[in-house]
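*Asks:* Let me see the structure of the following:
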Amino acid sequence: MSKVLVLYYSAYGHIAAMAAAAAEGARQAGASVATRRVPELLDDAAARQAGHRPDDTAVASVEELAGFDAILFGMPTRFGNMASQMKHFLDRCGGLWVRNALVGRVGSVFTSSGSQHGGQEHTLLAMQASLQHLGMVIVGLPYSFRGQTRMDEITGGSPYGATTLAATASGGWRQPSANELEGARHQGRHVAEIAAALARGGLGRPRDCA
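*Replies:* Got it, this is the predicted structure:
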């Protein structure tokens, strides 16, 4: 059984919904799954003023990342890049990097944006670059998920990872669609299956790591 962590930052609930779907998919593949969020950088008053949705999911510590075979990272797009809360969390992973503690673990990414062309793919690729510096094996969302080829509706999704569109052209909130949630679910299953295969082959944890 592989151990999978779904680690996310979500201000308005869209990424939290995608994280729940990714976790469900990983469990469907037989993985042991934990869900955590990264710390909020805004104080409570500023978060309330910005309309952030309350979230009682447990906050992750940097050190616990080393205990998982695979990690799915989810965060919204901010001007074509990852949200500062996720970047701040990754910037604290120097100790893991020095010890090669995440080398050979599976890393995967999903995101959201407020428009159809809101920098989703750049955010996913930029995040993947950070994970490669940590030595993680990058896994995306393959075209075995046929939902990302749909032309009958506006939908997120890319080979680099599942995505959702958080707002409509009129500015109203839009929740993840069934197709977008299925993309996250498919990605969770795919990541868990690959992590299990690597673990069976003895490739997921380098010998010089705890």
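*Asks:* only C-alpha atoms for contact and neighbour calcs from this point on.
*Replies:* OK.
*Asks:* For the protein, just list every one of the helices.
*Replies:* 14-28, 44-49, 84-91, 94-98, 120-133, 178-200 (DSSP state H).
*Asks:* one more to put side by side:
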Amino acid sequence: MAPVLVLYYSHKGATRNMAYKIATGVEMAGLEAQIRTVPPVTNHFDNELAAVPDSGDPYVSRDDLVACSGLALGSPTRFGNMAAAMKYFWDGTSHEWLSAALAGKPACVFTSSSTMHGGQESTLLSMQLPLLHHGMVFIGLPYSEPALNKTTTGGTPYGVSHVAGMQGNTSLSDDEQQLCIAQGKRLANIARLLGA
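*Replies:* Below you'll find the model as predicted:
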């Protein structure tokens, strides 16, 4: 099967850490996880970004997106919405929308924020919108996951979440790690069932 794409944007590393835990879950379920990021949005018009980042994960390509068997999409919370860099990426996917390249593929979302009530759920909902427009099959995180019922940190039925703290340096809690892994496993298993 084609890899499951774990696509994220991260500023201080919390969302990136979640991406790697979700990828662990995908691989525990027997599928390959392909981790990619999106370039930052900048208003420095004189400075062009390199096609490949100097360090960290590669930037996503259109081929990565079209070829995936499933998608986990992650962004930090920005005023209750996905970060501009992630929104900018999705705003450029009209060709994939017109060709229905993502239709029928399973997708899930994840986010991190500085505070417990920093707009995590609205961010997760906002990230679902382009996926639904692309015809993807959205999957949440069910309460049959024990950590979702007992967490006092991050975690929602809309997708995995993390409370990173005001400095962005709070590690993933045990519950958050378990939920990330569970989300990755669920995505991989549904991708396999759908044969996407």
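*Asks:* Pipe the helices of the first structure into a markdown table and attach mean neighbour count per row.
*Replies:* Formatted as a markdown table, the helices of the first structure follow (neighbours: other CA atoms under 10 Å):
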| stretch | mean neighbour count |
| --- | --- |
| helix 14-28 | 24 |
| helix 44-49 | 11 |
| helix 84-91 | 16 |
| helix 94-98 | 13 |
| helix 120-133 | 20 |
| helix 178-200 | 23 |
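*Asks:* Those: which one's closest to L65 of the first structure?
*Replies:* Closest approach to L65 of the first structure among the helices of the first structure (CA to CA): helix 94-98, 8.5 Å.
*Asks:* ok so, going back, same list as before, the helices of the first structure that is, but in JSON lines and with distance to A66 of the first structure included.
*Replies:* Formatted as JSON lines, those follow (distance: least, CA to CA, whole Å):
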{"stretch": "helix 14-28", "distance to A66 of the first structure": "18"}
{"stretch": "helix 44-49", "distance to A66 of the first structure": "30"}
{"stretch": "helix 84-91", "distance to A66 of the first structure": "13"}
{"stretch": "helix 94-98", "distance to A66 of the first structure": "7"}
{"stretch": "helix 120-133", "distance to A66 of the first structure": "13"}
{"stretch": "helix 178-200", "distance to A66 of the first structure": "14"}
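*Asks:* which stretch among those helices comes nearest L7 of the first structure?
*Replies:* Nearest to L7 of the first structure, of all the helices of the first structure, is helix 14-28, at 7.7 Å by CA to CA.
*Asks:* what span of the second structure lines up against that closest one?
*Replies:* Under TM-score structural alignment, the counterpart of helix 14-28 of the first structure in the second structure spans residues 14-28.
*Asks:* Distance from the chain centre to the matching stretch, please.
*Replies:* Relative to its chain's centre, stretch 14-28 of the second structure lies at 9 Å (CA atoms, centre = their mean, to the nearest Å).
*Asks:* and what of stretch 78-89 of the second structure?
*Replies:* Relative to its chain's centre, stretch 78-89 of the second structure lies at 12 Å (CA atoms, centre = their mean).
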